[in-house]
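Q: Pasting the sequence and the predicted model now:
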Amino acid sequence: MTTTGEEHTEAGTGPWWWVRWRSAVLDASLALASAAECAGEGIRFAHDAGLPVPVGVGFGLVAGAVLLLRRKWPIAVVLVSIAITPAQMGFLMGLVGLYTLAASELPRRIIGALAGMSFAGTLIVTFVRAHQGVVRGDVTMGDWFVPFLSITTAIGMTAPPVLLGLYVGARRRLMESLRERADSLERELQLLAERAEERAEWARNEERTRIAREMHDVVAHRVSLMVVHAAALQAVARKDPEKAVKNAALVGDMGRQALTELREMLGVLRTGDGLRAQAQPVPAVPLAAVGAAAAAAASRAADDPADRPANGSAHGPADGPSLAELDELVGQSAAAGMVVELSVEGDVRVYAAEVEQTAYRVVQEALTNVHKHAAGAKTHVRLAHRVSEIAMQVENGCPPEVGVGAAVRLPSGGNGLLGMKERVAALGGVFVSGPTDVGGFRVSAVIPVFSPSGGTPSGGV
């Protein structure tokens, strides 16, 4: 079946080979008109050929009804119209057949060959009939009239339907191509929207993970020290009131420090654009734009670490702890009863804020884990300033036997080591942790360094 582009894209709802009932009704009407025309012309054909009139009428009806097949077999319709041209039948069938043939998806050489055959047949038949009329005296025009009439009739019966069919076929194919492109673009946009939604969900998950990690880093260490001091306070409250007062003061200091850090962190979420976003309605933003912005921000943060904020994420406060506070951190653990030593190798330097924060948080979390799981064990904290990296190691020995007066067991969420590893990996560093041969535990991390302005390592101070 030879069809046009429009028929390819529409769902078939009509009978047989028609895609629509409207097309079937149109073809049936044209076939009925063609059959009536050929039946009327069959009377004259029967007289000229010396045949009975019913034979000529029946032949005309059958030949004209072939137009019903124009959409399925346009070549057959054109060939039948050419075949009955000598009988001066099928003018409507010839016009409609040539139009359908030219509008179909058949090769141009086939369309040209059949159109040429129809032109030649019409030219010859018209020339012979006109010449016979001149010979009989029915026409008294000059010799130029017969060729002029033949050529004009052949062109008029062939060129208009072929040109119109070619135009309609090209237009339908163009519309089909445009529809396919529109469908393709719609599918691409849908895919982009789905990917943008996935990226937005990934960004939300990353933000939730970052906030959870920050809260863990801020709260876990301070609260762990507070619990240790509270346990010591309970143990010496009656025996040594002076020491109990000192421990109570330390607990208060730890609590105030924890509240201060929490207040600073939550303040970032409540100020600036956050307040404006809560006070004003949020405008509708295309999902693809949200995904593109999230992907661009994540790509920038991954490609250029110097462009990240100081907390090691794509968002967050720029203020935070630094390596200059490491002595105070170790002192707090020592005040809680831990035997801890700090050693620093190499020239002390100033690093980018996120490098110093990450190094500080690694040591802080490692000391917190010692309080939780190895209370009373001797701990060594080592910090090494190298040419292009900074290394840190926290190693504790085997904890003493659990007995009377042992430190209180602290709860653990199991996310401390994972959070440290994520922080170090985000800066392109290496993180390793595991038990030692003597029954202790070791946490090691190496972070590549860069200056606050990015690029090369900063100079010493």
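A: Structure received. Numbers count the residues shown, from 1 in each chain.

Q: all contacts plus neighbour counts: C-alpha atoms, from now on.
A: OK.

Q: can you give me the strands for the stretch 201-350 of the chain?
A: Taking DSSP state E, counting those that start in this stretch to define them, one finds strands in the stretch 201-350 of the chain at 340-345.

Q: Surely Ala334 is in contact with Val340?
A: Yes: with contact defined as CA atoms under 8 Å, Ala334 reaches Val340; the gap is 6.1 Å.

Q: who's more crowded, these two?
A: Val340 (20 against 14; other CA atoms under 10 Å).

Q: and the closest residue to the more buried one other than its chain neighbours, how many neighbours?
A: Closest residue in space to Val340, ignoring its immediate chain neighbours: Thr379 at 4.6 Å, by CA to CA, 6 or more residues apart in numbering. Neighbour count of Thr379, defined by other CA under 10 Å: 25.

Q: Can you give me the distance of Thr379 to Val219?
A: According to CA to CA, to the nearest Å, Thr379 and Val219 sit 21 Å apart.

Q: what about Gly434, which SS state?
A: strand (DSSP: H, G, I helix; E, B strand; the rest coil).

Q: roughly how far out does the helix or strand where Glu395 lies sit from the chain middle?
A: In this structure, Glu395 is located in strand 389-396 according to DSSP states H and E. When C-alpha coordinates are averaged (CA atoms, centre = their mean, to the nearest Å), strand 389-396 and its chain have centres 42 Å apart.

Q: Use this one as the comparison:
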Amino acid sequence: MRRGGQWRWPEVAADAVLALVLLGFGLLATDLAGDNQPGSRPVDAACRVLIAVAALALLLRRRAPVAALAVVTVVTSTYLLIGYPYGPILVTFLVAVYTVAVRLPVRPAALASGGAFVLLLAHVFFGRGPAPGWTGVLPASAWVVVPFAVGVVVRVSREAAARTRAEEARSRVEQARRQADEERLRIAQEVHDVVGHGLAAISMQAEIALHLLPKRPEQAEVALTAISRTSREALDELRVTLGAVRRGAEREPVPGLARLSALRDRLAGAGLTVEVRVVGAPRELPAAVDLAAYRVVQEALTNVLRHAGVASAEVTVDYRADEVTVEVTDRGMGTGRAGTAPVDDEGGHGLAGMRERVAALGGRLTTGPRAGGGFRVYAGLPVEPAT
């Protein structure tokens, strides 16, 4: 009857209406029942008081179902023992039994209903009117067994529905958590690609500047200028990436294969010459495919810069009818490079990130040493055939 210390007024109102309906029905229909039951005690003031007490006891049926059942049972048994006619008061008893069955666990509900049944049987053998004897046990039991069974079924159904709702709620929470985790991983991968590439280029340029500074300071200035430009470009790209995930922020164009020339120029300042070759007719790609292809090239070239120990690399972009492929090759030794072992044993986060990107789009990725020396990264990403 209370929730959070407050009355649940809709339930209070419903119980009040039920009690008043049963009260009115009992007062009006009991006279009619008595007319059809010769030998029963005539309806009088005491009869009407008992009917009223039984009906009004239902006001407590939600807050104290056992107490309500006890009051209704005592009143109903007294009513029948006196010899008043079978009538609407038994409907009130039925509602009290049902309430106990639907609101209490089965064991305590069965004990309470069993006690009510035993007390109700008293009139079968000791009533002032015509006592039915053993023949009255079965009809009397129906007033307990039927509402008890219905109440248990309703209770079990409600509990099953509540469990289903709870499971659905947990499933929605788990799905939301998975989506949040996937989004965090996606953002982490984007930040890794942007920051990792920028820092690799800056690190290489800084080493060049430190090497040239004592002997050829004018060339060191060129390296420092490249560091400034690279850091600014990396920050701009990071700002675009983070801005794309802010709620309500306008999404700026994400990087794609059209920016390979800028990537090549940036790496040239870090001492890595990149030759870009395009096969087929360039065309507009889906944003996810365009970004994934660019990130594969960017990460592969970053690995060349970090680990290959060479000054050049080749990039081939092939626009085919139903896919676009990118290939990055070099002729370095690959010392310390993640992925120089067989593909399934690779431990590099960069190559693992490439594989996740490509697999998410239904593509394929091949990485490993080249037969003639060096390293090769190859990715194929499916696209809709050009029309």
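A: Happy to help now that I have it. For clarity, every value in this text was computed on a predicted model and none was experimentally measured.

Q: rewinding a little: the strand holding Glu395 of the first structure to strand 340-345, inter-axis angle?
A: 160 degrees (axes from the mean of the first three to the mean of the last three CA atoms, to 10 degrees).

Q: In strand 389-396 of the first structure, which residues are buried?
A: 389-396 (16 or more other CA atoms under 10 Å).

Q: Report the aligned residue range of the second structure for that strand.
A: Residues 323-330 of the second structure are matched to strand 389-396 of the first structure when aligned by TM-score structural alignment.

Q: Would you mind pulling the contact partners of that stretch?
A: Residues outside stretch 323-330 of the second structure that contact it (CA atoms under 8 Å, 6 or more residues apart in numbering): 293, 296-297, 300-301, 304, 308, 310, 312-319, 374-385.

Q: taking those one by one, which sit in helices?
A: With helices taken from DSSP state H, the overlap with the contacts of stretch 323-330 of the second structure comprises 293, 296-297, 300-301.

Q: Gly198 of the second structure and Ala288 of the second structure: what is the separation?
A: Distance from Gly198 of the second structure to Ala288 of the second structure, by CA to CA: 22 Å.

Q: Which one's more surrounded, the two?
A: With neighbours defined as other CA under 10 Å, Gly198 of the second structure and Ala288 compare such that Gly198 has more, 24 against 16.

Q: Now check the first structure for the residue matching that one.
A: Using TM-score structural alignment as the criterion, the counterpart of Gly198 of the second structure in the first structure is Arg222.

Q: doesn't Leu259 make contact with its match?
A: No: Arg222 of the first structure is beyond contact range of Leu259, at 9.5 Å (criterion: CA under 8 Å).

Q: What separation is there between the match of Gly198 of the second structure and Ala353 of the first structure?
A: Relative to Ala353 of the first structure, Arg222 of the first structure is positioned 22 Å away (CA to CA).

Q: Repeat that for Val134 of the first structure.
A: With CA to CA as the criterion, Val134 of the first structure and Ala353 of the first structure are 108 Å apart.

Q: ditto for Leu275 of the first structure
A: 26 Å.

Q: cool, Thr126 of the first structure as well?
A: In terms of CA to CA, Thr126 of the first structure sits 97 Å off from Ala353 of the first structure.

Q: Spit out the contact partners of Leu259 of the first structure.
A: Per CA under 8 Å, 6+ apart, neighbours of Leu259 of the first structure: none.

Q: And Ala294 of the first structure, what's its match in the second structure?
A: Using TM-score structural alignment, Ala294 of the first structure lines up with nothing in the second structure.

Q: which residues touch Ala294 of the first structure?
A: By CA under 8 Å, 6+ apart, Ala294 of the first structure lies in contact with 199-200, 203.

Q: and if you look at Gly5 of the first structure?
A: With contacts defined as CA under 8 Å, 6+ apart, Gly5 of the first structure is in contact with 169, 172-173, 175-176.
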